[in-house]
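Q: coords please:
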Amino acid sequence: MRHTPHYLLHDHDEIRRLVRENPWVTIVSHTADRGIVASHYAFLLDEAASTGDEIVLVGHVGRPDEQAHELGRHEVLLIVQGAHGYISPSWYAEGDIIPTWNHVTAHLYGTPEILTDEQNLKALAELTDHFEQHVVNPRGLHLDPEYSRRVALGTVGVRVRVTRFDARAKLSQNKAPEVVERIIDELEGDGPYNHPGLAREMRRHHDARDS
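A: Predicted coordinates:
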């Protein structure tokens, strides 16, 4: 990403929160056979392992993506995209005409560890349970263990221990407080570019900065 020091995100807790809230991840590999390969899968934060400065993600890919990405042979990039949206200059002070795009984004780097079949099955069960906990009649892999085990064989589980990251929270830090409030109001409103999630992210960031 473009080097913008005033938007840099260094806080490991904030990176962990971003992963928790945005589990749909883009995996990018620079491979020997295919060049650049990209795929999209759900990843969860390994809460037990992600303490202190450690950030560990667990997920899976469908076969044969593990071969396409050459998983386990080299470093991969995991892109985690948080709230983002268009910011109209009509929300700025008079005479300010340049629009922008606010966003929270993290690039996470690490070499994947391939899980065993049993570890992968456990990770898939936890992934399903993580999302099913919010529905009225949740379903899980435990309801049919043998069928779940067969289906799991079509996937490859991976654990990625993040060795470095490059993250940005570009949330109108260069604007005056009254302009920031107007942007948040517009994002919370009913206009064509409303985005309550981005408004919450902006308010959270600016409240923390001002406290």
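Q: rest of the way, CA atoms for contacts and neighbours
A: Will do.
Q: wait, what's in contact with Met1?
A: Met1 makes contacts with Asp166, as judged by Cα atoms under 8 Å, 6 or more residues apart in numbering.
Q: for Ile97, same thing?
A: 89-90.
Q: three-state assignment of it?
A: Here Ile97 is recorded as coil under DSSP: H, G, I helix; E, B strand; the rest coil.
Q: Can you show me the helices along the chain?
A: With helices called from DSSP state H, the chain shows them at 12-21, 65-68, 117-132, 145-152, 177-188, 196-210.
Q: and Ile98, what is it in contact with?
A: Counting by Cα under 8 Å, 6+ apart, Ile98 has contacts 88-89.
Q: still on that earlier bit, among the helices of the chain, which comes closest to Asp96?
A: The closest of these to Asp96 is helix 177-188. By Cα to Cα, the value is 11.1 Å.
Q: got a list of what the one residue sitting closest to the centre of the chain touches?
A: The centroid of the chain falls nearest to Val80 when counting by Cα atoms, centre = their mean (2.7 Å). Counting by Cα under 8 Å, 6+ apart, Val80 touches 18-19, 22-26, 105-108.
Q: One more, please, to line up against the first structure:
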Amino acid sequence: MYLPAQFDARDRATALAVMREHPFASLVSVDDDGLPFVTHLPVVVEERGPVELVAWCHCARPNPQWRHLQARPRARLVFQGPHAYMSPSVYPDLARVPTWNYLAVHCVVEARLVDEPQEKDALLKRLIAQHEPAYARQWIDLGEEFQRKMLAGIMGMELRVTQLQCKVKLNQHRPESHAALHAAYAAGSPDEQALAVWMQRLGIAPADADGAR
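A: Predicted coordinates for the structure are as follows:
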């Protein structure tokens, strides 16, 4: 993605926070016609040691994307964080234009297909643990035969992250706008409020700023 230096967030913890707080990602690969093919799916991100990141997910078996990845394992995984319009009214002068602020993470990944039933079961349990831990008991109680049928209907994927980009566009290079921008976002929509919180987290607005949530 286009990544000007002022918006290039090189802090790994920031990228991980965006990925984990917004786990519904877009997996982009290349189909047999050479065109992008996109699947939207929930992802669990795990750290392996101090450097390696792995994302786990699955798709329906009729989805052709896993076959694309079988032939061409390299793909891109995109996480979209909060985003919102920014009015030029946050500036003290009028010679300004509006823009859109947002957080996003792009990963280049190498895909490994996960089709062995026990490994797929472990993958599903990662998702269960992230989204609804109490469901784990219900999943077990459904019985092995039902579980096998459900597992046969999906293809799991282990996505090893080989490149990571995190873009934080919060007008951080224009400090004259920060106080008014934070106040506007803190009083706005859920996405705007989330951006106000990120402004505080990253020190763009003070932690005790008025309107903080």
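Q: Would you pull the TM-score for this pair?
A: For this chain pair, the superposition-based TM-score is 0.86 by TM-score structural alignment, normalised by the length of structure 1; 202 aligned residues with a Cα RMSD of 2.4 Å.
Q: just to revisit the earlier point, between the helices of structure 1, which gets nearest to Thr31 of structure 1?
A: Comparing the helices of structure 1 by Cα to Cα, helix 65-68 comes nearest, at 7.8 Å.
Q: hmm, back to that, and the helices of structure 1 as TSV, adding distance to Gly59 of structure 1?
A: Formatted as TSV, those follow (distance: least, Cα to Cα, whole Å):
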stretch	distance to Gly59 of structure 1
helix 12-21	12
helix 65-68	12
helix 117-132	7
helix 145-152	12
helix 177-188	33
helix 196-210	25
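Q: would you turn the ones you listed into a markdown table with mean neighbour count?
A: Below are the helices of structure 1 laid out as a markdown table (neighbours: other Cα atoms under 10 Å):
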| stretch | mean neighbour count |
| --- | --- |
| helix 12-21 | 17 |
| helix 65-68 | 16 |
| helix 117-132 | 17 |
| helix 145-152 | 14 |
| helix 177-188 | 18 |
| helix 196-210 | 15 |
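Q: re the thing from before, so which of the contacts of Val80 of structure 1 hold up in structure 2?
A: Cross-checking the contacts of Val80 of structure 1 against structure 2 gives 18-19, 22-26, 105-107 as conserved contacts, using both residues aligned by TM-score structural alignment, their matches' Cα atoms under 8 Å.
Q: Closest to Ala32 of structure 1 out of these?
A: Thr26 (19.3 Å).
Q: Number of residues surrounding the closest residue to the closest one other than its chain neighbours?
A: Leaving out its chain neighbours, the residue that sits closest to Thr26 of structure 1 by Cα to Cα, 6 or more residues apart in numbering is His40, at 4.5 Å. His40 of structure 1 has 14 neighbours, counted by other Cα atoms under 10 Å.
Q: residue contacts, His40 of structure 1?
A: 24-27.
Q: which stretch among the helices of structure 1 comes nearest Thr100 of structure 1?
A: Nearest of the helices of structure 1 (Cα to Cα): helix 177-188, 11.6 Å.
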